[in-house]
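Q: Have a look at this prediction, sequence included:
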Amino acid sequence: MNQLHTPKASRNQEAARLSFMPSVSVSPSGRTRRGGLYRRWSRRVDLSAAAGSPSGCTFTCVSAKKTALTVLSAALLVPAMLAAPAHADPATPSTVPADGKGKPRKAPPPPSSMSSVGGAALGQPGTQVTLLPGAPALPANLTGRSWIVADADTGEVLAAHNPHWRLPPASTMKMLFADTVLPSLPKDQVHRVTEQEMADIGAGSSLVGVKEDTEYTVHDLWLGVFLRSGNDAVHVLSAMNGGIEKTVKDMQAHAEELQALDTHVVSPDGYDAPGQVSSAYDLTLIARSGLQKQDFREYCGTASAQFPGRQESGKPRDFFEIQNTNRLMTGAGGISPYKGIAGVKNGNTSMAGSTFTGAAQRGNKKLLVTVMNPDAGGINSVYEETAELFDWGFAAAGKVKPIGQLVPPKSADTKSKGAPAQSHEQSQAATGGDPGDNGLGTALGIAGGALAALAGGAFAFNRRWPAGRRGRRSTDEDLV
């Protein structure tokens, strides 16, 4: 597997999560510019919680410091200036890989039966949407093998295409890694990297540039994960968490807690591995959970940073600039920045193709979109199709009947919510039903206030649940 990443960090997986989304987990190309104007940034966006400590699953204000990136918008309301990775990838093909005869590779058909978690319609193959009078048609010529558009506040799924198709996730798996491990490691903890911790990093992996026998803070390492998708940083943090094997088990357990039942974890960095899969539905659940965490939001909201950032008085050390790789955030590669973009993470490997989960906001409407493996075009296709689905979702708000729901974690109070979510195997014999009948809508209410201005703007999101090896090549453009 060959990870496609920036020229300066050929083995560095892209990693960036956005801080715009509410959390749902329990803690332990030449397109026309879309939306407002964005000023290019070269410094880190450092987000911090506003006064007051969070309680439970409540969001706090997240504000950008004076050193944060400056964002300009046609309207002064540009939700969530959270930076995702900005790819500066090597040259990539503009068409689908050929089958050896010069013809584009034909996409495989989706499974005839998939999981029904979130509603029976979500387990059906093909595109699922219920348009009401006045609703815009879905974008034409979408090629993603799987995608989903969901309301981040209510959890309602507005439209989807094979959302439970279990596919390789590439770097988007790093969202689950961060959501699982981040709460257990103090950000100011200093760690000296060992040779053993750097062993067994997949060949072709993207790297942030972690050095053996060098000290880094946990904060530095997470910036390496989120901004540069650094597999080296992932391996070090995994070692600090008890090792790769334990981390994989922790991630799998957390996925099950989130009811992300399509997800099977093999490697914490998303590096292609047999049996490692997730789905558009699951990645959306995971992103939504991670964005509830203050530190997750901070790292996702960092456009560029000094690495390593820890400098001691009288002990100068070398550092370099690292930048995020989300093209909808940075405008790299001919993709215009998307107005209101707030994250989350992209990925690309030879097995997964291009994958992306994004969060964006316009006015009071907040959406999550995940697109997996477009079958046409190059790396930019995943961003273009995501932007089109965001445009559609904002225009269709209130004009479609939800086809399903983003479910709450198992640990949330599920009384009176109906039957528990079903796995893919359990749903084989499941019968249909109105996705709204299980009470999940009331469980996922998020009271959100949003204000996006120039640098220093703040976002407040409140969400409450009811009481209760090196020789192998890898092609991952942005393994998370």
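A: Happy to help now that I have it. Given the structure is predicted, the values throughout are model-derived calculations rather than measurements.
Q: Please count neighbours and contacts with C-alpha atoms only from this point.
A: Fine.
Q: isn't Phe320 right next to Ser304, touching?
A: No: between Phe320 and Ser304 there is no contact under Cα atoms under 8 Å: 10.4 Å.
Q: which of the two has more neighbours?
A: Remark: of Phe320 and Ser304, Ser304 carries more neighbours, 26 against 10, as counted by other Cα atoms under 10 Å.
Q: mind listing what's buried in the longest helix anywhere in the chain?
A: For the chain, the longest helix by residue count, based on DSSP state H, is helix 380-396. Using 16 or more other Cα atoms under 10 Å as the test for burial, helix 380-396 gives 380-387, 389-394, 396.
Q: what helices or strands is the very next helix or strand once past it leaning on?
A: Later in the chain than helix 380-396, the nearest helix or strand by DSSP states H and E is strand 400-401. If you count contacts as 3 or more Cα pairs under 8 Å, 6 or more residues apart in numbering; DSSP states H and E, strand 400-401 packs onto strand 130-131.
Q: then this one, side by side with the first:
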Amino acid sequence: MPAPTKQTVRRSLLVVSAVLSSCALSAPLALAAPTPSAGPSASASASPSVSPPARMSSVGGTRLARAGAQVDLGVGAPVLPKDVTARSWIVADAESGEVLAAQNAHWRLPPASTMKMLFADTVLPKFPKTEKHTVVPTDLAGIGSGSSMVGIKEGETYTVHDLWLGVFLRSGNDAVHVLSAMNHGVEDTVRDMNAHAEELQALDTHVVSPDGYDAPGQVSSAYDLTLVARSGLQKKDFREYSSTVRAKFPGDTKEEKGKKVRESFEIQNTNRLLSGDSDVPVYQGIAGIKNGNTTNAGATFTGVAERNGRVLLVTVMHPETSARNEVYKETAKLLDWGFKAAGKARPIGELVPPRSAARASAQPSAGTTPGEADVVSTQASVRGGAGGLEVAFAIAGGVLVLLAGAAFLVNRRWPLPDLVRRRSRP
């Protein structure tokens, strides 16, 4: 059997470390997200607080629960950019899950249309892209005033592929509502999204409207949006849609010379790091993902980029500076920092795996090595309801065993070998 590579061992350590963290989440030590103080209706107001809460979630690491910028600069690591004004942000390695730096990572804030990432990660697998749907009036009911729209018309037929282009490129709330109608309605879709958020351990997130439109109680966090993006990037269609710069979208059907002819028009991605703008160049290595902007949320954005084999995720929420395209400029600065700091800045936390992945990793199999079995045993004792000190000792013991047995574990979930960039569709 060939010796494991350094990268395999590194990723294996991260996987089992994430599993141990996941187990600790359910222990009495309570690293889970704090419960909203007064239920969903109290979680978001017309004007979110300008100060982070004193107590935030510890999911992914205790440093991520602290207010203010968090970073552990190693030798040669550059300092964080000084002119980032966002209330909350995070820089993470998309493949390993290491969090390189963050500020108020678990601050629950209105997400705007970045919530569509969770919508897509939840609903996209349910319908083949070739499936067709004819829009009826009830499909478009309940769309919020002033919503971003791709231009869907009642009585016209669209493929699921068309609808997802409308969601990702134009952030079309009309496309979201049509897909929600196909998924048994908005109420069921919201329920599905909240369940999926819980599965991803995105415990800061509460969905009220699937399109991200401002609604009382609708919140997420930079940490959660990054978890969701990382999950979505496992799906080929998600990667392709989020990286598409421009595409043709079906328009009205008209009669020409006795024949029905379907017109089309071009739509362009509103992600300025992908499509560019007068004051924002296309970011080198950009590959998606999703932007948002509402009165309540301000500007929000999650982006993924790759350079020299390193894939980084950055989420930025609500820059205080109102300059044009500020959310993209601040994201670009944090990406620049992340690529320079990678391998030098020490991780301050991690993006935890979904609950099902953690459970699967915890199950011994016929081929389980002794090291793996001991880690599983440690996890089981933690889940069994040990007290705080017992949990701490159990996790510490698990880490020691992990160091001995990590070479036998392989992370097959997170690599992104075919990450795509700046695609244009006919």
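A: Alright, I've got the coordinates. Computed from a predicted structure; not experimentally measured.
Q: Which part of structure 2 matches the longest helix of structure 1?
A: Taken onto structure 2 by TM-score structural alignment, helix 380-396 of structure 1 occupies residues 325-341 there.
Q: which residues touch the matching stretch?
A: Outside of stretch 325-341 of structure 2, the residues within contact range by Cα atoms under 8 Å, 6 or more residues apart in numbering are 76-78, 80-81, 83-86, 91-92, 100, 272-273, 279-280, 283, 299-301, 303, 305, 307, 310, 312-319.
Q: switch to 7 Å and redo it
A: 77-78, 80-81, 84, 91, 272-273, 299-301, 314, 316, 319 (Cα atoms under 7 Å, 6 or more residues apart in numbering).
Q: what do we get in structure 1 for Leu200 of structure 2?
A: So Leu200 of structure 2 corresponds to Leu258, using TM-score structural alignment.
Q: Under the alignment, what does Phe320 of structure 1 map to in structure 2?
A: In structure 2, Phe320 of structure 1 lands on Phe265 (TM-score structural alignment).
Q: cool, and Met240 of structure 1?
A: Checking TM-score structural alignment: Met240 of structure 1 goes with Met182.
Q: Let's verify the aligned residue in structure 2 for Ala360 of structure 1: helix, strand, or coil?
A: Aligned counterpart of Ala360 of structure 1 in structure 2: Ala305 (TM-score structural alignment). Secondary structure state of Ala305 of structure 2, per DSSP: H, G, I helix; E, B strand; the rest coil, is strand.
Q: thinking again about what came up before, with structure 2 superposed, average distance for the longest helix of structure 1?
A: Compared with structure 2 after fitting, helix 380-396 of structure 1 deviates on average by 0.6 Å (mean Cα distance after the TM-score superposition for structure 1).
Q: Check the offset of that helix from the chain's centre.
A: 15 Å (Cα atoms, centre = their mean, to the nearest Å).
Q: Then stretch 307-327 of structure 1?
A: Relative to its chain's centre, stretch 307-327 of structure 1 lies at 24 Å (Cα atoms, centre = their mean).
Q: go on, stretch 336-349 of structure 2?
A: 19 Å.
Q: Can you give me the first-to-last residue distance of that stretch?
A: 20 Å (Cα to Cα, to the nearest Å).
Q: Same check on stretch 143-160 of structure 1?
A: First-to-last distance for stretch 143-160 of structure 1 - Cα to Cα - comes to 13 Å.
Q: In structure 2, which residues correspond to it?
A: Against structure 2, stretch 143-160 of structure 1 falls on residues 85-102 (TM-score structural alignment).
Q: Contacts for the matching stretch, please.
A: 11, 14, 69-71, 103-105, 107, 222-223, 230, 311-321, 334, 338, 345-351, 414-415.
Q: Just those: which are in strands?
A: 69-71, 103, 311-319, 349-350 (DSSP state E).
Q: Show the contacting residues for Asn269 of structure 2.
A: Taking Cα under 7 Å, 6+ apart as the test, what Asn269 of structure 2 contacts is Leu169, Arg170, Thr244, Val245, Arg246, Ser275.
Q: how about 10 Å then?
A: The neighbours of Asn269 of structure 2, taking Cα atoms under 10 Å, 6 or more residues apart in numbering as the test, are 165-171, 241-247, 275-276, 288, 290-291, 422, 424.
Q: Distance check, Met117 of structure 2 against Thr8 of structure 2.
A: Taking Cα to Cα, one finds Met117 of structure 2 at 29 Å from Thr8 of structure 2.
Q: Tell me where the stretch 1-150 of structure 2 has strands.
A: 69-71, 86-93, 98-103, 132-134 (DSSP state E, counting those that start in this stretch).
Q: Ok, which of those strands comes nearest Ser381 of structure 2?
A: Closest approach to Ser381 of structure 2 among the strands of the stretch 1-150 of structure 2 (Cα to Cα): strand 98-103, 25.9 Å.
Q: what's the average distance of that closest one to structure 1?
A: Superposing on structure 1 and averaging over aligned pairs (mean Cα distance after the TM-score superposition for structure 1), strand 98-103 of structure 2 comes out at 0.4 Å.
Q: and the angle from that strand to strand 310-319?
A: 20 degrees (axes from the mean of the first three to the mean of the last three Cα atoms, to 10 degrees).
Q: what's the angle between strand 98-103 of structure 2 and helix 326-341?
A: 140 degrees.
Q: circling back to that earlier point, among the strands of the stretch 1-150 of structure 2, which is nearest Glu187 of structure 2?
A: Nearest of the strands of the stretch 1-150 of structure 2 (Cα to Cα): strand 132-134, 19.4 Å.
Q: on that earlier part again, looking only at neighbour counts, state which of Met117 and Thr8 of structure 2 leads.
A: Between Met117 of structure 2 and Thr8, counted using other Cα under 10 Å, the more crowded position is Met117 (29 against 18).
Q: Show me the helices in the stretch 201-350 of structure 1, by range?
A: 218-228, 231-240, 244-257, 280-290, 294-300, 327-330 (DSSP state H, counting those that start in this stretch).
Q: The residue lying closest to Ala450 of structure 1 once chain neighbours are set aside and Lys366 of structure 1, how far apart?
A: With sequence-adjacent residues excluded and distances taken as Cα to Cα, 6 or more residues apart in numbering, Ala450 of structure 1 is closest to Phe459, at 4.9 Å. Distance of Phe459 of structure 1 to Lys366 of structure 1, computed by Cα to Cα: 12 Å.
Q: cool, and Thr247 of structure 1?
A: 31 Å.
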